[in-house]
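Asks: return a 3D structure for these sequence lines:
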Amino acid sequence: MSVRLLLAESVSSSTLTTDRLVATAAAFVALAGAVTGALALARASRRRTVVALSAGAIGVLVGVLVLATADGGPGTGNGVVGGYAAIVFGLAAVVLGGLAVAHSRRAA
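Replies: Below you'll find the predicted structure:
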């Protein structure tokens, strides 16, 4: 009985659920923040630094929210994989943005 229940709760990998959409959007925002943070570190820009820090924080917060509300693990349609990706990319963006801030303060 529990095997049937477990199989009934999982969805196809190609099915786009609301949770997967939110988690994927958060992962893309966080990834864009990480890329912007790397660019801010390469060339000092206050705007890029703010974008990297903001996008990273948003990615982490939404990723944590997705994981906190998930009912199951990967493959259940709850956006768990995207939530973890958003957290990883968001933390990378925050770290790169922080390094860019520290670098710009040393240069000034």
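
Asks: drop to CA atoms for contacts and neighbour counts, all remaining ones
Replies: OK.

Asks: tell me the centre residue of the chain?
Replies: Taking CA atoms, centre = their mean as the criterion, residue 86 is the residue nearest the geometric centre of the chain, at 1.4 Å.

Asks: ok, that residue - contacts?
Replies: Neighbouring residues of residue 86 by CA atoms under 8 Å, 6 or more residues apart in numbering: 23, 24, 26, 27, 28, 29, 30, 31, 59, 60, 62, 63.

Asks: one more, for comparison:
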Amino acid sequence: MSLPSVLAPVHAGPSAHLLAADVLTVSTGRVAASASAVVALVGLVAGALALARATGRLRSGNARARALVALVASPIGIVVGAVVVLTAEGGLGTGNGLGGGVVAALLGLAGLALGGLALSRSPLSRTA
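Replies: Okay, the predicted model is just below:
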């Protein structure tokens, strides 16, 4: 399955209309994708705050602890988002959480990068 076939619109034929989910339909794919996006967003925010603290732009909080939160939460968001993407049947708009899984994976990657950067810039890592 190639990327263009996964991201293809649902308007492929008359039977595709039956596959599309309603906006308010709650499926397990959507719930898992939303939960992983929230976890990845927590990692992203923690990484951004840790980086701001490590560079001296924020005076309160512990940069190392926030960076560790980012380095734990972000991979969880990446893994769960990737599982949702890999198990989603159909394309975008079918209610299987494909879009949310992609967003969760991207947020998790950004949070992982920010957390790693903040941890490398934290004062405790420079004492070696």
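
Asks: show me what the longest helix anywhere in the second structure is packed up against.
Replies: Longest helix in the second structure by number of residues (criterion: DSSP state H): helix 28-54. For helix 28-54 of the second structure, the helices and strands in contact under the criterion 3 or more CA pairs under 8 Å, 6 or more residues apart in numbering; DSSP states H and E are helix 63-87, helix 98-121.

Asks: which residues in the first structure does the shortest one match up with?
Replies: Using TM-score structural alignment, the residues of the first structure aligned to helix 98-121 of the second structure are 80-103.

Asks: give me the mean distance between that stretch and the second structure.
Replies: Between stretch 80-103 of the first structure and its aligned partner residues in the second structure, the average distance after superposition works out to 0.5 Å, using mean CA distance after the TM-score superposition for the first structure.

Asks: off-centre distance for that stretch?
Replies: Going by CA atoms, centre = their mean, to the nearest Å, the spacing between the C-alpha centre of stretch 80-103 of the first structure and its chain's C-alpha centre is 8 Å.

Asks: contacts only, for the aligned partner of residue 47 of the first structure in the second structure.
Replies: Per TM-score structural alignment, the equivalent position to residue 47 of the first structure in the second structure is residue 65. Contacts of residue 65 of the second structure were listed using CA under 8 Å, 6+ apart, and they are residue 50.

Asks: chain neighbours aside, what residue packs nearest to the residue nearest to the centre of the first structure?
Replies: Counting by CA to CA, 6 or more residues apart in numbering, residue 27 is the residue found nearest to residue 86 of the first structure once chain neighbours are left out, at 3.8 Å.
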